[in-house]
Every structure is written in C-alpha cells, then in structure tokens.
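# Could you look at this predicted model? Sequence included:
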Amino acid sequence: MSKTLFIDGEWTASSTGGSFDVLNPADGEIIGSAAEASTKDIDEAVAAARGALSAKEWRDITPAQRARILWRVADLIEANADELARLETLDQGQPLGVSRNLNIPGAAEHFRYFAGWCTKIEGATSPVSIPGAFHYTRREPVGVCALIIPWNFPFMTAAWKIAPALACGNTVIVKPAEQTPLTTVRLVEILTEAGIPAGVVNLVTGGPEAGRALTEHAGIDKVSFTGSTEVGKEIVRASSGNLKRVTLELGGKSPSIIARDADIDAAVQGNLMGNVFNSGQVCAAYSRFYVDSARVDEFAEKMATAAASLKMGPGLNPDTVLGPLNSAEHLARVESHVKRAVEAGAELRGGGSRAQGELANGYFFEPTIFTGVTDSMAVAREEIFGPVMPILSYDDADELVARANDSDFGLAAAIWTKDLNTAHEMAARIQAGTIYVNMLPAPDPAAPWGGYKSSGWGREMGPQAIEEYTELKGVWIGGLNL
C-alpha cells in the first residue's frame, strides 16, 4: 500500500486503500504509486492542521525560530539537489538542466527569501482623530491553508506556496497534482527533517475529488491554487461556503511583441526558448507572436529553422532541450489544437506532429510554428500549454496594443525592442501582471507574480505574498491622554 499521505506527523496509506500509478512521461512506464486520499483522510488532515495552528509548538515559537527552520529547509534542498532534480525530471519530464539549474535551486531560494520575512512582518500605528484613542494594526496568520500544486513545476511551485504560508505562521495541507506527486512527497520529508512540528504541514495525494474536498471544506481558511482557469472558477464557487480567502494563478496566452527595430536574432532565440521551455508547459510561455510586418518573414523563417534544430528526447538525457509533454491526455489536447489550426487556415511552417521512432512511446510533440494566423483563430486565443507558436503580423502600434489586450488572459507579455520609449509605453498599456522586455519569462522570489483578468486573483512571491497569507487586525485602545 502506498503511504504518501502525511497527516499530523505520520505517513499513512489512504483510509480506503485506494492508490494510483505515477508514470514517466518520457516512455509511459510506471515509476511509482501514490495514495488516493478519501474524504475521511481530508477531514483528518484539516483537523491536524487546525490543531497545530493553536498548539504551543507552533503558535509560540518566535519569528526568528521560524526563520531558522525555513533556512534549514533551503539548506536541505541544496544538500539533496541532485536526487531532487532527477526525481523531478523522471516524474514531470522536464530536461535535467531545467530541474537542476532552475527548478530545485529556485525552490531553495524561495525558502530563504521568506525566511527573511519572518522577522519583518510588522503592523503600524494609525494617526486616528478620535480624542484619547490609540490605534495600531497587527498581521496575523490566515489559518489553515490548502495549497494545490500544478504538474508543470511541482517542486518550485510547492516551495513558493509553502514558504510564505509558514513564514506567516499558518498551517498547511499540500495537494500535488496527481500526475506529479513524487517530489512534493520528498519536500514534505525535508520539511519534517528541518523541524516543522507535527500537523503544521500535511500532505494529501489524489485527483480532482481530493482537491474538491479540500476547497469545499469548512475547516479551510484559504486556498492557493495554480492551474487552469476552468478549475480556478470551480474553486471560487467552492470557496463561497465559508468565504475562504483565495489566491489563484491561472492560465495565460502571453503576447510577445517584436518591434521593427528589434534585434531579430536575439528575438528569435528568446521567443523560441520562451515558448518551448519545459515543452511549452509554462503559464507565462510566449504563445502568440506579433511581429512588425516588415520583419515577419525573416522572423518566421529563422524561428522555423531554429525550432527544427532543437534536440528532443527524455529529460534525463544530458543533451535534451525539448522533453515530453506531461501526460497522454495533454499530448492529445495539444495535437487537437494543432489540427484545428490547420483546418482554420493557418500555414504550418514546421513541426505539427507527435514524435515517432524511438520516442513514440513517450508524450513528445514537435515544436510547431504557424504563420498566416489571424486574431480570431483558436490557436491565437486559447491556452495550448505546449510548443506551439502562432505568428501574427502588425503594421500599426496603436492597433497592436488593442490586439494584444483582446484576450481573456493577462498573466504576462513580452516586448522586444531597442527603444526604451517603446518598451515603457508598451509596458504601461498592455494588460498583464508581468511584462518582460528583451528577456525570457522567469519568476523570482522577490518579485510579485500573478495576472489580470482570467489569469487569476492576488499575487504570489514578493512582499505581496505576505499580505495574501495574513489577516490585518486593527486594535483600538481608549481612555488615554495622548
């Protein structure tokens, strides 16, 4: 029986004995199993987290002690980095260079960054005008937080949710995606080794039913979710029972604007990697390209040539640039999007098919480039979450901004130009939570992360994450002669 539930400091199997297989996306083979959490298991995890919230072992430790625990977590992540990177690649599929050089080190830095915040969560005094009264504010934990992790960057996303939640004194229940639970299990082991008291961090594995039970549970005070917009809307509805606090980092369809004066070779390389990074399975991936009409043919030709040269293969191969998609279901979804684009009249300039030969058993899809795309086509409007690159042309910059903003999404955008005036003007007018100028889409613990419109609610990372995981309390003291 798979013991991947961690409840009140103990590893256990599902109360029903249910479990599910975990597959390697590079070949479809089983690499492990995980427990399918039942409603009873969810109830027990919530009870454990609620009990730990008021237990002196967690409630009464000093901010400096909390900081030392989180710093120790970062040290342990680094000490086990090679193991964690290989496990993440095996489970998720991303190239080992991505997991080893970005994913795992990034997770460690999130714990270090928020360790620093433990001793800096402050209130303030307010200049109130009521005679004889003194007013101050306190920031206190929200309470029990359900943290729901996606399958594209499971380890680092778990870190950027767990670290601020614990820094603020909350307790948590973590649910990884059913496709990629393995490194989250290992992270919980590391948290325990670092000295997190029993019940403060709980882990439940399972599919959508487990997630639904968490988001609907009356004992949960906050939900932080990263994933699809469709599921995010379900969580909003589920949270209404007790008006849970909700943070949502959802889908994206990031426009990348290539100005006439852009360095085309740099723009080609940056936009190609900004799309195929992690096989396009990045919420902020550059996924619709607006190119000045004077440069569009050159851009498209160079993109197609560069894309065709990318090495595709299992993530554990050291020379792999493009790994597999994460599941057979997702592979079929990406393939369907490509087929629809061709049927709609887009011109296929490269790729467009599943991998064949020795990669046929894995979930590989060729980097795919389209020209002749119009704004109304689904390939330019819907999130594909794969290595698919629709290229659109533009002539008028004012018209361009309206086209870039004509989307349900607003997570990120990119601008490629040598003109700072163009960069600042476009950055001010584009409706997105993060704008990248002449660079790849990359998060940092110190920078807020989140989106406009259907790309989510609230912000993760940066000082703004502290606000998301705390309640602000005002305290009045009267009868003073001030």
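Arrived safely, thanks for sending.
# Only C-alpha atoms from now on, for both contacts and neighbour counts.
Fine.
# All the strands of the stretch 1-150 of the chain, in order from the start?
5-7, 10-12, 19-23, 30-35, 125-126, 134-141, 144-148 (DSSP state E, counting those that start in this stretch).
# Show the subsequent helix or strand relative to the last one.
Pointing back at strand 144-148 there. The helix or strand immediately downstream of strand 144-148 is helix 154-167, counting by DSSP states H and E.
# Against which helices or strands is that following helix packed?
helix 63-79, helix 104-117, strand 144-148, strand 171-175, helix 182-194, helix 462-468 (3 or more Cα pairs under 8 Å, 6 or more residues apart in numbering; DSSP states H and E).
# and residue 221, which of the ones you listed is closest to it?
Proximity to residue 221 (Cα to Cα) singles out strand 144-148 among the helices and strands packed on helix 154-167, at 5.3 Å.
# Presented hereafter is structure B, for comparison with structure A:
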Amino acid sequence: MTDTIKLVSPVDGSVYAERAALDEAALAHVVAVARKAQADWAQVPLDERVAYCLKALDALKAMNPDVVPELAWQMGRPIRYGGELGGTIERTEYCASVAKDALADIVRTDRPGFNRYLRRVPLGIVMVIAPWNYPFMTAINTIMPALMSGNVIILKHAAQTLLVGERLAQAFETAGLPKGVFQNIVLTHEGTEKLLGSGVIDHVNFTGSVAGGRAIEKALAGTFASLGLELGGKDPAYVRADADLPYAIENLVDGAFYNAGQCCCGIERIYVHESHFDKFVEGFVDLTSQYKLGNPLDEATTLGPMAQARFAAWVRQQTEEALRQGATAHIDPALFPAAKEGTPYLAPQVLTNVNHQMSVMREESFGPVVGIMKVKDDEEALQFMNDSPYGLTASLWTEDADAAAAIGDRIETGTVFMNRCDYLDPALVWTGVKETGKGAALSEIGFHNLTRPKSFHFRVKH
C-alpha cells in the first residue's frame, strides 16, 4: 500500500496538496540515476555548472507571482511580503560570484622539482532535507553551491511545503539541467531513515529540530556520510545603554515577529540595559500592538497563522507557564480577534518579569512571543545570552563597535550582529554551536563543506 503525504493548510485547515511517497523500488531508481549523473556532471566545466544554476534562478523569478500565494497557503506567510525571491537571488548570485575562487586549486611552490596542489572535488550525492519555514532559501543555501561544486542533489522537502520541491525541480528542468542532477522526492520519515542508513548518500544537509537532527545522525551512523545540521535556536538581543532606542525597537519587533516568529534566527529573548528598560518595553509593546493578524492572502495582513496548530499550542503553553510563574503579559488578546484557541492563528505576545527558569526564556518557541529582561551591565547581559543550550546568532544594539566586538568575542554563537538581526549574509558563514548543530553553509566555507580536499603530489623528472 502506498503512503500518502498530506499538506494541511494553516489558512483554513484544508488539505492543500497530497502526494504519494516513493516506494523502495522507485527510490532505488532515483539513487541509481543520481549516481550515474554525478560522474558526468562533475566533468562539466565550472562556468557551465554555474550558468545552469543562474538559468534556474531566472525560472524561479518568472514563477514568483504564483509562488507567493502558494507559500501563503502552505505555511502561512502573508502575501504582502512577496515570498523569498529576494534572498534566493542574493544567495544564488553570491555563490555564482565566488565559486571560481572557492573551488580554485591551492598550489604549493616551495619545493623545486615538484608540482603540488590541493583540489576541491565533489562529494557525490548530496541529500537536502529542507524545512518549511523558509522553504526556498534554506534549500538554496545547499543546493546552489553543491551543484556548482559538481555534486548532484536529491531534495526531500518538508510535508508542509511539498510544492516548493516541485517548484525547484521545475526551475532546474526549465534551465535544461541534465537528467538526474537534481531530483525532488517525497518520502515518509521511515523511508528517509532507511535511505540514510543504506550508505548510498554522501552528504546530508538538514535544517530542523534538535530531535530531528539526532534522528538523522543516528540513521547515518556507520555510513561515514558527512553531515550539516542547523537545528534549534533561542537567539538573544542585548540593548546597551548607548543604543539608538527607536531604531532598536523598530528592528527588534520585526526580528521577533516576522513570519509569525518562525525564523531560524528570529529574536526570542531580549536583554535591555536598566536605563532604557521602561521606554524600550513601552515602545516595543506599542509597535507590536499594531500588527494585523489574519488570512495571509489578505494584503492588509501583517501577521499570518503559524504553520500548524500544534506549533501554536506549544507557544500558548510556554506563555501560560510563564504567566503562572509570575511573568507579565503586555499585549491584550482582544486586539487580535482572529486569534482562536486550537487554531494556528496566534496573537503576538510580549512578556516581562521573566527569568531563566521559564521555558519561554530557555527553550525554542519558534512563534510570536518574546521575553524581555532588565540587565545592569554588559557582564550580566553576557551571562544571560550564554545561558542557553543553543547558539545560532546574537544581536547587539550599540553605537560602540569596539564594545560590540569585545562582547561578541565572548558570546557562544555562530554569528554576532551589531544593529541588525534576523538576516543571513551570503558572504559570511552560516553556522551554529552547541545544540544548534554543526557544519556550515554560505560563503567560501559553504563550498568547502560540500567538497573534499584531494592532494596532487607530482615529482618532475629532468
């Protein structure tokens, strides 16, 4: 009996799409086609591989008017924000611009009579297990540099965003990519674990939960496949005494509530110098209250539903626990009549009188709630920022770049921002520490994680 994967829309609870999962025979064919294609693809000149990727990007641009409402139906992001095309363009074009240098041979010239160099060669079959929250950009982070490097891709997208995998496959088909170089598949969790354990995949990139990362690492055990994991986060912000307060408020509200808080590097906890605390909270609450929660297909909506009702239930649970333990809620739910218990529609919430014994300040929320704490100085803020099992990004709001650099050196995180947040710079490596995962994407280092070094040592006889 064939398993069926169903995509239930957060907009109205309807089944928006359903697809049959591959059986073992079909999956074996996918892998065989990929393996054969990779040997030929690796011989295609780099500039031609890059050109294929840029043609696929052009195809994505052309389909964006259809993609934007599809995304709203699939995972709830309001159509007013225009999908993910801007970030997809920025990351793909940057990869294309640095591919030659990132993959260039490193030549050693210090020994006469020898030709010695290091070359980056493809890993082979790269499997991308992509998440639903930024379903294009998170996938593109690996897909584009992997293809440019000579790998082939097998993409398994999240059930919540099934159609994104199909859109990407359509784009590469339009670009004329050779058969088998990019394949989109639909699999059950059990089928995915079996494929990973089979030893036929050379590299896996996964973005998702800590539990999901552990399951993938366990499934891969003994296969010696390389692995990139971007998992949980609880990203902090620190507003120093010298911060531009209106600027910090405006950007941190957006950093906390954009995409209904469902951002890998979204702001989930804020520490504010005591001299600014009251004014910061006042301004933050006022701006948060201006969001319009509703149907993401409505141009007026600025806050859509969470992707699934169970995700909203977790945020409600965290918030209620914090309130029982003494936290103060600053947002009146009556301002958001679209919010209803048991649905993905959830009002934003701002909490004070919080502490690090509360789940909302310790465990990933991945939703529209943020806790704000008062701190007396940099040292106290640093202590709180590092008091987390996660480490993806940290955001510092200050006019003192030297102070930001000094504090940033001591934060246990993958990226330190000053006066910005919730952004991936394709020129900088995207990585995390602790339970946020391992491996790296973007920049030249992203290319290095999708290739292996190979040494050439030639003695020249005269």
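It's in. These figures come from a predicted structure and were not determined experimentally.
# TM value for the aligned chains?
Once superposed, the chains reach a TM-score of 0.94 (TM-score structural alignment, normalised by the length of structure 2), with 461 aligned residues with a Cα RMSD of 2.1 Å.
# rewinding a little: any idea which of the strands of the stretch 1-150 of structure 1 is most buried?
Neighbour counts (mean count of other Cα atoms under 10 Å) averaged over each of the strands of the stretch 1-150 of structure 1 peak at strand 144-148, with a mean of 28.
# Could you tell me the angle between that one and helix 154-167?
170 degrees (axes from the mean of the first three to the mean of the last three Cα atoms, to 10 degrees).
# on that earlier part again, I'd like the strands of the stretch 1-150 of structure 1 laid out as TSV, including distance to residue 66 of structure 1.
Shown next, in TSV, are those (distance: least, Cα to Cα, whole Å):
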stretch	distance to residue 66 of structure 1
strand 5-7	20
strand 10-12	21
strand 19-23	34
strand 30-35	30
strand 125-126	25
strand 134-141	13
strand 144-148	17
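# Ok, which of the ones you listed comes nearest residue 107 of structure 1?
strand 144-148 (15.4 Å).
# who touches the alignment partner in structure 1 of residue 354 of structure 2 in this structure?
Aligned by TM-score structural alignment, residue 354 of structure 2 pairs with residue 373 of structure 1. The contact partners of residue 373 of structure 1, by Cα atoms under 8 Å, 6 or more residues apart in numbering, come to 345, 346, 347, 379, 380, 390, 391, 392.
# Out of the strands of the stretch 1-150 of structure 1, flag the one nearest residue 396 of structure 1.
strand 144-148 (41.9 Å).
# and the closest one with strand 171-175, angle?
20 degrees.
# what about strand 144-148 of structure 1, how far off from structure 2?
The superposed strand 144-148 of structure 1 is, by mean Cα distance after the TM-score superposition for structure 1, a mean 0.6 Å from where its aligned residues fall in structure 2.
# State the three-state secondary structure for residue 370 of structure 2.
strand (DSSP: H, G, I helix; E, B strand; the rest coil).
# so it makes contact with residue 347?
No: judged on Cα atoms under 8 Å, residue 370 of structure 2 makes no contact with residue 347 at a distance of 11.9 Å.
# which of these two has more neighbours?
Using other Cα atoms under 10 Å as the criterion, residue 370 of structure 2 and residue 347 rank with residue 347 on top: 30 against 26.
# Tell me the spacing between that one and residue 292 of structure 2.
9 Å (Cα to Cα, to the nearest Å).
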